[in-house]
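Peer 1: Sequence plus predicted model, see below.
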Amino acid sequence: MAQRSIFITGGGSGIGRATALHFAAKGWFVGIGDISESGMAETLSLISGNAKWSGKLDVRDRARWDEALAEFAAAAGGRIDVLVNNAGIGTGGSLSELDPDEIDRCLDINLKGVLYGAQAAYPYLKASAPGAALVNIASAAGIAGSSGMSVYCATKFGVRAVTESLDAEWAEDRITVASVCPSFIETPLLNGTGNRKSNEAIRERVKAAGLEITPVEHVAQAIWDAVHGTKLDYFVGETSKRMAFAKRWMPGRVRKQLRNSLRPLGQ
């Protein structure tokens, strides 16, 4: 049986790196794309053997998507079994505080990048189905819209919508489609600030709100489960699980809580 292959965006750190290591340990051929060449080099240095590949990829560049996937497929023996749309950035703060280019950048990377990736990967996934999968990384911010996170929430709600649509669209092709919705995960995103006008670190806001920070390896396991499972959404971390439950069964209570809180909930 041919070695299975997975391509992961944002593979130079965080969730992407943890996922690459997880699948490599299971014997998969791993490919990563990222804008950080040093980050990708560090990720690959942690994987033994030669079943690995990296290529610089800005997910906003549709033409580069085609090039990168063709290069990876050639290195992986002509096939791509799984695409993980993981690359993303965090943007927070009042909508009135955000500069237009901050809004555009978040929409382009977090949402358009997912659409471009799915479109570019489709012929490869169709060819390797059944057993092929598209996994999109959403967020708890895609479950409920939180104060100070309008743009980020818009992208993550959008990622879940794309996932649900493609689950129906690609069903006949027998391609598994799923979203993974983490809450706050131990990744470099927590070390930033919401926007360029804010000096408040995201990590400190999470701690002040009393929310948990989940190990990144838990997300990698959820991605593995999504590739091999049948569910549409996989919730990772207690915040994400609680929010999904409450939004379904107690939507009025969730709305009241969010309207009375200035603390954001999300990845």
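Peer 2: Ah, there it is.
Peer 1: make it CA atoms for all contacts and neighbour counts henceforth
Peer 2: Fine.
Peer 1: Tell me which stretches of the stretch 101-250 of the chain form strands.
Peer 2: Remark: strands assigned in the stretch 101-250 of the chain by DSSP state E, counting those that start in this stretch are 133-137, 176-182, 233-236.
Peer 1: Name the single longest helix found in this structure.
Peer 2: Secondary structure assigned by DSSP state H gives helix 150-169 as the longest helix of the chain.
Peer 1: Mind giving me the packing neighbours of that one?
Peer 2: Contacts defined by 3 or more C-alpha pairs under 8 Å, 6 or more residues apart in numbering; DSSP states H and E place helix 150-169 against helix 100-107, strand 133-137, strand 176-182.
Peer 1: how distant is that helix from the center of its chain?
Peer 2: From the chain centre to the centre of helix 150-169 is a distance of 11 Å (C-alpha atoms, centre = their mean, to the nearest Å).
Peer 1: buried set for that helix?
Peer 2: For helix 150-169, the neighbour count (16 or more other C-alpha atoms under 10 Å) marks 150-160, 162-164, 166-167 as buried.
Peer 1: ok, of those, which one's closest to residue 111?
Peer 2: The closest of the buried residues of helix 150-169 to residue 111 turns out to be residue 155 (C-alpha to C-alpha; 5.3 Å).
Peer 1: Check whether that closest one really touches residue 104, as I assumed.
Peer 2: No - the pair residue 155 and residue 104 does not pass the contact test of C-alpha atoms under 8 Å, sitting 10.8 Å apart.
Peer 1: separation between the closest residue to residue 145 other than its chain neighbours and residue 160?
Peer 2: Spatial nearest neighbour of residue 145, chain neighbours left out: residue 153 (5.8 Å); criterion: C-alpha to C-alpha, 6 or more residues apart in numbering. Going from residue 153 to residue 160 by C-alpha to C-alpha, to the nearest Å gives 11 Å.
Peer 1: Check residue 15 too.
Peer 2: According to C-alpha to C-alpha, residue 15 stands 18 Å off from residue 160.
Peer 1: same thing with residue 207?
Peer 2: From residue 207 across to residue 160, the span is 27 Å (C-alpha to C-alpha).
Peer 1: what's the answer for residue 65, then?
Peer 2: 21 Å.
Peer 1: same check, this time on residue 238
Peer 2: As judged by C-alpha to C-alpha, residue 238 and residue 160 stand 19 Å apart.
Peer 1: Below is an additional structure, to be compared with the one above:
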Amino acid sequence: MTAKAIFITGAGSGIGQATARYFAQRGWFVGLADINAASLDDTASSLQLGQFSRHVMDVRDRDQWALALRDFHSASGGRFDALFNNAGIGTGGQFADMPAEEADRLIAINFNGVVNGVIMALPYLRASKGVILNTGSASGFYGTAGLALYSATKFAVRGLTEALNVEFAKYDVHVCSLMPGFIDTPLLDQVTGDSNETASEKLRSSGMEISPVSSVAEAAWKAVHSNKVYTPVGKLAKRLNLLSRFFPSLLVRKSKQMDAASNAL
């Protein structure tokens, strides 16, 4: 029997790379998609030949989606069991300081890219009764000052996920989302501001938890194999999930702490 297959965007680094390796180690065929060809080579170098396909693509371009998914479906032997809509960027800072062009880019990648993935992959996943997994964020539980537009895109991903999980039930397609907090990816290794501290160092000094990227890959595996609509990853995300449902006033206080941490970046 042909191995199950998952197509992962943003597979060149961070969460996408860790998840690709995690699924491959468990016998899945993995479609590696990223806009950065060199980073795709890095991910592919840790996988066995015949266990993956490689696709340089921009999630904002539906024609590139169509080509990549067609080639992936062929390379996987006709299998397409899961789509991991993971590609995204983490632009932060005060809303008033963000250039309009960067705002457009953030929305186009973080939300429109997810919509494009759903549109283009749905015919394959209806045929396989598969799973759509989207990368959300703990910032999708409550609007995060200092990350306002990023937070808004993750709210949008969360809303889309919840709605489509209901709509697509008639197709036996499960739609779910990961909701991680701060994750230990190369993005947090960057030096920020006028100091020589990295983003991760500043977050830790602000008292914010940073979860290992392996925890997100493990959560992605569990999400694809469960009926949950969204999965918080890390203590921060689990706290925000709880507060958003039962203690909204306390969530405002937690949001101010996150604002202070994001401003430190």
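Peer 2: Looks like it came in fine. Because the structure is a prediction, the values reported are computed rather than measured.
Peer 1: rewinding a little: possible to save the helices and strands packed on helix 150-169 of structure 1 as a markdown table with distance to residue 232 of structure 1 and mean neighbour count?
Peer 2: A markdown table is the format used below for those (distance: least, C-alpha to C-alpha, whole Å; neighbours: other C-alpha atoms under 10 Å):
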| stretch | distance to residue 232 of structure 1 | mean neighbour count |
| --- | --- | --- |
| helix 100-107 | 23 | 15 |
| strand 133-137 | 10 | 27 |
| strand 176-182 | 5 | 28 |
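Peer 1: Which one of these lies nearest to residue 52 of structure 1?
Peer 2: For these, distance to residue 52 of structure 1 was read as C-alpha to C-alpha. The smallest value, 18.9 Å, belongs to strand 133-137.
Peer 1: which part of structure 2 lines up with that closest one?
Peer 2: Strand 133-137 of structure 1 corresponds to residues 131-135 in structure 2, going by TM-score structural alignment.
Peer 1: Have a look at how far, on average, the matching stretch is from structure 1.
Peer 2: Once the two models are superposed, stretch 131-135 of structure 2 sits on average 0.3 Å from its counterpart in structure 1 (mean C-alpha distance after the TM-score superposition for structure 1).
Peer 1: List of residues touching that stretch?
Peer 2: 81-87, 114, 118, 125, 157, 161, 173-179, 220, 223-224 (C-alpha atoms under 8 Å, 6 or more residues apart in numbering).
Peer 1: Next one: residue 118 of structure 2 from residue 178 of structure 2, what distance?
Peer 2: Distance, residue 118 of structure 2 to residue 178 of structure 2, using C-alpha to C-alpha: 16 Å.
Peer 1: Revised request: answer the last question for residue 21 of structure 2.
Peer 2: According to C-alpha to C-alpha, residue 21 of structure 2 stands 17 Å off from residue 178 of structure 2.
Peer 1: Kindly report the same for residue 85 of structure 2.
Peer 2: Residue 85 of structure 2 is 10 Å from residue 178 of structure 2, by C-alpha to C-alpha.
Peer 1: And for residue 208 of structure 2?
Peer 2: In this view, residue 208 of structure 2 and residue 178 of structure 2 are 19 Å apart by C-alpha to C-alpha.
Peer 1: Could you report the distance from the residue positioned nearest the centre of structure 1 to residue 114 of structure 1?
Peer 2: Centroid check for structure 1 by C-alpha atoms, centre = their mean gives residue 137 as the closest residue, at 2.5 Å. Separation of residue 137 of structure 1 from residue 114 of structure 1 (C-alpha to C-alpha): 9 Å.
Peer 1: what is in contact with those two at once?
Peer 2: Jointly contacting residue 137 of structure 1 and residue 114 under the rule C-alpha under 8 Å, 6+ apart are 85, 159.
Peer 1: Could you work out the end-to-end span of stretch 163-174 of structure 2 for me?
Peer 2: Stretch 163-174 of structure 2 end-to-end distance (C-alpha to C-alpha) = 11 Å.
Peer 1: Where does it end up in structure 1?
Peer 2: Under TM-score structural alignment, the match for stretch 163-174 of structure 2 is residues 165-176.
Peer 1: what residue of structure 1 takes the place of residue 215 of structure 2?
Peer 2: Aligning on TM-score structural alignment places residue 215 of structure 2 opposite residue 218 in structure 1.
Peer 1: What residues does that match make contact with?
Peer 2: Listed by C-alpha under 8 Å, 6+ apart, the contact partners of residue 218 of structure 1 are residue 236.
Peer 1: tally of neighbours for residue 16 of structure 2?
Peer 2: Look at residue 16 of structure 2: counted by other C-alpha atoms under 10 Å, it has 27 neighbours.
Peer 1: circling back to that earlier point, now the longest helix of structure 1 against strand 133-137, angle please.
Peer 2: Going by axes from the mean of the first three to the mean of the last three C-alpha atoms, to 10 degrees, helix 150-169 of structure 1 is angled at 160 degrees with respect to strand 133-137.
Peer 1: quick one: contacts of stretch 31-47 of structure 2?
Peer 2: Counting by C-alpha under 8 Å, 6+ apart, 5-13, 17, 20-21, 24, 52-59, 72, 87 sit against stretch 31-47 of structure 2.
Peer 1: try 6 Å
Peer 2: By C-alpha atoms under 6 Å, 6 or more residues apart in numbering, the residues outside stretch 31-47 of structure 2 that reach it are 7-12, 17, 52-58.
Peer 1: Give me the distance from stretch 45-63 of structure 1 to the chain's centre.
Peer 2: Its chain's average C-alpha position is 16 Å from that of stretch 45-63 of structure 1, according to C-alpha atoms, centre = their mean.
Peer 1: which parts of it are buried?
Peer 2: For stretch 45-63 of structure 1, the neighbour count (16+ other C-alpha under 10 Å) marks 47, 51, 52, 53, 54, 55, 56, 57, 58, 59, 60, 62 as buried.
Peer 1: Could you tell me which of the residues you listed belong to strands?
Peer 2: Counted as lying in strands by DSSP state E, out of the buried residues of stretch 45-63 of structure 1, are 52, 53, 54, 55, 56.
Peer 1: Could you pull up the residues touching residue 15 of structure 2?
Peer 2: Residue 15 of structure 2 sits next to residue 213 when contact means C-alpha under 6 Å, 6+ apart.
Peer 1: Check which helix or strand it maps to.
Peer 2: helix 14-25 (DSSP states H and E).
Peer 1: once aligned to structure 1, how far is that helix on average?
Peer 2: Helix 14-25 of structure 2 sits 0.6 Å off on average (mean C-alpha distance after the TM-score superposition for structure 1).
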